[in-house]
Structures are given as structure tokens and as C-alpha cells.
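**Q** model this:
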Amino acid sequence: MSIDWAHEEYLWGLAFPILLLAWNLFHRSRASARRKGAQAQWATAGFGGIKQASRTRARPPKIMLCASLALLVVSVAQPRWGTEEQLTFERSREVIIAIDLSKSMLANDIKPNRLERAKLVVEGMLDTLEGESVGLIVFAGTAFLQSPMSPDYQILRGFLDDINPSFIPQGGTNYTAMMETALDSFEQSDGMADRFLIIISDGESLDSGWESRAQMLKEQNVRTICLGFGTKEGSLIPDGSGGYLKDPQGAVVLSKLEPGTLTQIARITGGIYREASVWVDLAQVVEETVEKGKAALKEREREDAMIERFHYFLAPGLLLLLLSIYWEFPTLPKARTIKRKEATA
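**A** Below is the predicted model:
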């Protein structure tokens, strides 16, 4: 049976309990020699009949202390022997959510409005995820990464509560900037995961050039899930002061769902487009995208690995340490009451 050590260099620590035991034995041998010499001198002086005061408890060498320290050092070095099949790699998901913060997302053709419904859909997805890395991009006339990819969903939830169109003063819906930001964010990872870009928008955009960015997403193995929030009938856009948003000519703006761009993005990247005028189970849509791409949600590789055995040394080491503290270290003498003998008359 071969033994492997995770931290073989820690075994140098065994020198300490060995030296401690050697020093203790040496010290005890010198003390014993001194006692014998003293007894011989007393015998020569005629006091041989006087017995040496007995000690309350003999003190053995600090063997238990040294043994406990040695066992603890071995446990820290993490000995391993024997093999078992272990998971060495797990292919999981990386998800970036891109939320459109243009003013048209405040239209209330979906109650309470498009943006608030989008937040609820994302919250529902976060409740079903387990350890996936999720990031958040907000975009309108420009785009930026609001929350880097992380498995800590509480941070993301905090951002979701606060985002609104005032985050990005520059109006419009710039899909090109959003995709460039997503590409930069995905490039920070090692690429060993199923990648998803969830685009939440009403589809209204006049920018061009996004087709090349969508092709780059496909080359980076990023599949898009495009969710169109809004209805074909549309709705007016509140201006925040009790009125409705107007165009430069003074006409009230009617915002409708424009699915054309979102549909094309999904087609180019091999993703899925869904209209979100009714409730959308975003977690289920992710599963459908996985099936469409014919990729496993999680891919696992296993190999034989040596079994950790440090606990075989840690438990007895701690037990011996407690016993040595009780047995090998001297205790304070107990107080004694001396009675004075009364003088007789």
C-alpha cells in the first residue's frame, strides 16, 4: 500500500515532538542522577534512615503529548491511500441577463409594466438556479455590465430592485453595444460552460451592425434567449409626471412589440425567441434552449483519486492531547489545614 501526501513538506514538523521527547528524557535522566547523588551524600553523613518524601503522583515522560503532536502533524500533511472514483470536472451554465432600460419598457400593456414584469420573470428564474454564474447587463442607447457573473444571486436581486430607465440617460435601444458588452463579459471566463445570453426587450431598435456581433456570439458558443415584452396592440409610454411621452412633433408615442430583431438574433445564434405578453417560465425556456442545441446541461468527468485519511490521525491526536493535559502536566497543590496542638497545663 502506497501512501501519498497532500502536503509532504509539513512532515518536517515531526521534528518538534521528537526533539521535545528527547529533551524531556535527557532532563529526567539528569534529575534522576542528581537525586541518586544526593541520597548517597545523605547516607554517608549518617542520615541513611531518613526516607525521601514521597511524591503524590509519579510523572511519566511526556510521551502522550509528543504522540499527540506527531499525530496532528501527520493529519495536517493529509495522508492519502486507496482510490475511489471522484468528480473532477463539471460543465455548468454561465448566464448573462441583458435588460432593456429604454423608456418604452415603462409601457403598461403588460401589467404592471414591461420592465416590472421582466424583473419578476428574472426573479422566478433565479429561484430555480443552483450555483450557476449569472451576470446582469443594462442597455438603452449604450450598455454596461451592471453585475459581473457570480453565483451570489443576492447581489443581482439588489440591482434588479433598483434599475430603471434613469440608469442610462442616453435613449434608444442599442443592441450592438449590448452584444459587445456581453462578449467582453463572457471572455473573462474559461469557456468551459454552457453560455446563455438572455435578452429582455420590446424589440424597438433602429441601430445597425448588430448582425456581426450576433455571429460573434455564435462563434463563442453563446446561445441567446430573446424575450419580447409587450403586445402588438401596444401602449402609451408614461413620462413620469402624469402624462405620456411625445415625439419631437408633439404626438403621443405608441409603443408596440417589434419582434423582428429579437427573432433574427435568436436564429443567428441558434437560440429561442418567446413573446412575454403572458407569464414566461424562464428556467424552462433555458432547458428548451439546451435541448435545441443538443448539449448536456451538465457534463461530468470522473477519475480515480486517492482517498483522504487525515481523520484517522486527527481524532486520536486530539484525544491524546486532552489526556496529556490532564495526566502529564503538574497540578497546583491543594491547601491543607494545620491544627495547632493545645498545650496541656
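**Q** from here on, contacts and neighbour counts on C-alpha atoms
**A** Fine.
**Q** check whether Ser92 sits in a helix, strand or coil.
**A** Secondary structure assignment for Ser92 (DSSP: H, G, I helix; E, B strand; the rest coil): strand.
**Q** neighbours of it, how many?
**A** 18 (other C-alpha atoms under 10 Å).
**Q** surely it touches Glu130?
**A** No: if you go by C-alpha atoms under 8 Å, Ser92 and Glu130 don't touch, sitting 9.9 Å apart.
**Q** which neighbours do the two have in common?
**A** Here Ser92 and Glu130 share no contacting residue, scored by C-alpha atoms under 8 Å, 6 or more residues apart in numbering.
**Q** for the stretch 51-200 of the chain, what spans make up the strands?
**A** With DSSP state E, counting those that start in this stretch as the criterion, the stretch 51-200 of the chain has strands at 79-100, 133-139, 143-150, 193-201.
**Q** one more, so I can put them side by side:
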Amino acid sequence: MDIDLAAFHFLRPLWLLLALLGIALPFAWNRARLSALRAAPVAPHLLKHLLITPDDPHRLRPIHLLAALLILGGLAAAGPTWQQDRPDFLEDRAPLILAVDLSPSMDASDMPPSRLEAVKHKLHDLIQRRAGAKTGLIAYAGTAHLVLPATQDPQLLDSFLQALGTGLLDAPGKDVVGVIEQAKRLLAAEESPGTLLLLTDGADVEQLDAVAASLKGSKLQVLVLAVGHEDGGALRDAEGMPRTDSSGRPVLGSFDAEGLKKLASAADAPLGSLTLDDDDLDWIELHAQQHLQAVSGDEQDVHWKDAGYWLCWPLALIAFFCVRRGWSVNWLAGLLLACGLGLPGAPVQAGALADAFFTPDQQGRWAFEHEHYPQAAAHFHDPYWKGLAAYRGADYQAALASFASVDTAPGYFYLGNSYAHLLKYPAAIAAYKQALKLQPQFPEAAANLALAIALQKDFEEQQEVAPQMEPDKIEFDKEPGKGKEGQMDAQKAASDALWLQNLTTSPAKFLQQKFRIQSTRRQAAGAQP
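**A** You can find the predicted model right below:
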């Protein structure tokens, strides 16, 4: 634990007076004791011969333990701190919208294995670094399409990210204006300023004026991350083989460096490039944080971590000695107890000793704090904590059983999360709505409700165009009355189960069909491609 001495201070310095009292107390006691001896009605030169124990062999007295309690208690209550505290709602406050270019040129191999694969690998690392922060995903080429609204679930986001491919969009071009409009709608729903990250190898210079007009007066910050090199690279097909033209020469992917510079200028956006190390990730997070601070002024509201609770352990140890009779204290046992409290947690196992000193919920909380979630779920009796431990351990069925009996807003929130992980979106939507009914100011539940509604809507759109599978034709090769009687199950595949399976096992197919439906509807409505 590093301590920044330059930032060290006390949150409640007046409590230090209690520590000063603890320092002065032993001196005052010793002075009063000496004064009492001097006031004895015996001549000083005779007093030393009358005392049986003129020298006190006990260096440590109860007054010293009391002084230690006052000193440590005063320091703890004063709130020593040296590190800023960024609560979850502040750390995750800057939504980031990722826009990935799916043009054919993104299959170029100058960034092996391809530009698009390099982008997906880089964004995977970014998503893991931003775990818990709201991140959305947009795919674009000649048209822009929302893949996933801003979500705090990195696994869900990464699964859709890895499904992206250049074959998902047919329209040629680079519709950055459409991306900006999609991002503005997402941030309007979040009611928070955010950042749009464009990952592309070029730009449509004919859109530059429209890009500047679309961003005018908006709190949306745009970052442009260039993907590729000046010399380009060979395009590869789905099997990873180089594409060739009619003469057998490899087809090279384009990289429009000049267009990217013009796009960055039109959007008033910083321009970076994809790197092999994490410098580009640091660059993204730095600009996103600076933009949010510039817009919302979060730097004026600084919170500090109160580190006084670390002094609770020595306080408890001293108090343990204070309540003992006399001085017959087993110091070795106390030392072993103190060391045991500070040792790293080992896998929790129930036993007679643990059962004698700790309740099942206390044992469960210890296991939960040390991330032994299955053991924690087995120990807990409290249904909320039992469900939370099962949820953290990815046992969503057990979590459903526990949260079903918890009639609180957090209980319904995690009930909805469990349903969502099991792809039961209607039930998840109902649970989120109940959580918001009990606690209207619940931003996490509102965000997950919007995400579940969007996923359910996408699922229903797929149902509309799902192929209607006819039952297989059943023929009998025996005349009636001949052959064995038996029961034959015809193959049945309901469209909803089919599309649910496609969504679970192949997000790429789901996205491809979704993009086609959206493009068809836009064309039918007279929207520009």
C-alpha cells in the first residue's frame, strides 16, 4: 500500500485532540503518583527502608493501554487519508461508444492477422479495463447500425464484438454521420456526456461538412483511431487466404491517411493510431476522462478514502487485553490471533470450530469477501446474500430461486440480471420494472431495463422473418395392421426456439439478419443509405 505523503491529511482533524489526551494521560498519572509518594507522612530518607518493593517491576500499566486506545482511536476517528476515492457512479460515469468500421478494406493484413481482428483484440483489452463502465457498440460501413446499447456487462459486449465481420454489411462507404447520430441518441438516453471512438482506416471526405454540422452544439467528443499503415496490406478472404484480382495479383487494402486527418479536423477530434502496446488504450481513457471533467466539472467534487478503519485491528487487540483480569494474559495467543486476522484468506471450510464462533451468514460473508462464491452460497441463510453469491458464481438458476423471495429493489435488480443471463428477456424486463417501482432513482436498473428491451426488440424482429419450418413428411412403408406399433416424434423447431439458439450460439448470424432488416426498413422509409 503506497502512501502519498504529499497528499496525506486528516478528514476530521479535531479528533486528534483525543490522541493528544492519550499522550498526556500517562505523564499526568505518573506525576500524580509521585506527588502522592512525596506527600506521605514519613521522612524521605526513611521511606525507602519501609517500602517492600521500592522499584516497580511492571513497566506496562492499564493506564498505558488506555492511553494507546485513546491515541489510536483519535487517529482513526480523525480519518487519515492520502488517496482520492472515486465511487462507482463516478468511475463509470463516462459512457464510451465504440464504432467499428466493417468496410472490406478492414480485411487488409498489414496489421496481422487483419485490421479488423487487430481492432477486436484491442477492444477486448479496453472492455476488460473498463469493466463496470458503460460501453456501447456500433458497426458501420455504408450504413451505421447499433449493435448493443451502453452496457456494463463486459462478457455480453465482447461476445457481440467478436462476432463482427466485414461480411455483415453490404452497403459500401463509411457513414460517419450515421454513427454520430446513433451515438447522440445513446448518450441522450444515458443523460451524460460521453465519447465516441471511431476505429477506421479511412473516411468519406464528402461527409466532412455534415460531420461538423452534426457535432455542432453537442457534448459528444469524437476520437479517431487510425487502423492500418500507409503501404496497406493484402486483403484476405474468410478462410484467411489472400484475395487476388483477375490477373492473379494480390488485392491490397487501402489506407486513407489524408482522409483521416480531414475527418479528425472536421470533427475537432484527436487522431491516434492502433499500437502494439497499451499506449492507445491509455490515450483513449485519458481523453475520455478529460472530456468528462471539462463538461461536468467533476474535479471540483473530490472525495478521499478514509483509511482510519485499518486501525480497528490494533484497537481490537488492545481492547482484548484490557478486559482481562489482572495481568495473566497469554501474549502468544493474542499475537497469533492478530496474525491470523491479517493472513490472506484461504478457502473457507465449515467445521466445528467455525460453527462454534461464527454464524452461517458470517461464514458466508467471509467466503464471499474472499471470492469463494459457491461456498458462500452454501453458507448463507439470508436469501439476498445467498442469491448474490450464486449470481457472482454464475449459478443463475440458484440465484433466481433465492432472489424470488427478496421483495426489495436490489433483489429485483439481480433477479432481472439472472433472467437476462438466461436470455429470458420478458421476465428480466418485468423484474427491472418492479425494481424501479420500489426505487425510482436506480440508474443501474434503468440502464439494464433499456438494454433488455432493446435485446427483446431485436429478438422479436428476428421472429418476424424467421423461416416457418414445416413438419417433416411422415411415410409408412407398412400396410395398416402390419409392422410394429410405436410412437414417432416428428421434428419440430419452433421459430422462437430456433432464433434463440442462433442468438446464443451465433451472434454473427443474428447481427447480419438484424442489419438487413434495419437497412430494408430505412430504404422503405426513404432514408438515405
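**Q** where does the lengthiest helix in structure 1 end up in structure 2?
**A** Longest helix of structure 1, by residue count under DSSP state H: helix 15-44. For helix 15-44 of structure 1, there is no aligned range in structure 2, judged by TM-score structural alignment.
**Q** relative to Ile198 of structure 1, how far out is Glu211 of structure 1?
**A** Here the criterion is C-alpha to C-alpha, to the nearest Å. By it, Glu211 of structure 1 lies 17 Å from Ile198 of structure 1.
**Q** tell me which residues touch Glu85 of structure 1, please.
**A** Contacts for Glu85 of structure 1 (C-alpha under 8 Å, 6+ apart) come out as Arg302, Glu303, Asp304, Ala305.
**Q** what does Ala454 of structure 2 give?
**A** Ala454 of structure 2 neighbours (C-alpha under 8 Å, 6+ apart): Pro149.
**Q** cutoff 10 Å now
**A** Val147, Leu148, Pro149, Tyr425, Asn448, Glu460 (C-alpha atoms under 10 Å, 6 or more residues apart in numbering).
**Q** which position in structure 1 aligns with the fifth one?
**A** Correspondence of Asn448 of structure 2 to structure 1, assessed by TM-score structural alignment: none assigned.
**Q** now name the helix or strand holding the closest residue to Gly364 of structure 2 other than its chain neighbours.
**A** Closest residue to Gly364 of structure 2 apart from its sequence neighbours, by C-alpha to C-alpha, 6 or more residues apart in numbering: Ala376 at 4.2 Å. Applying DSSP states H and E as the criterion places Ala376 of structure 2 in helix 373-379.
**Q** need the distance between the two termini of stretch 269-277 of structure 2.
**A** With C-alpha to C-alpha as the measure, stretch 269-277 of structure 2 spans 22 Å from end to end.
**Q** hmm, who's touching that stretch?
**A** With C-alpha under 10 Å, 6+ apart as the contact definition, stretch 269-277 of structure 2 has outside contacts at 111, 115, 118-119, 122, 196-201, 221-229, 260-265, 279-281, 283-284, 287.
**Q** filter those residues down to the ones in helices?
**A** Per DSSP H, the subset of the contacts of stretch 269-277 of structure 2 in helices is 115, 118-119, 122, 260-265, 279-281, 283-284, 287.
**Q** that'll do, ta.
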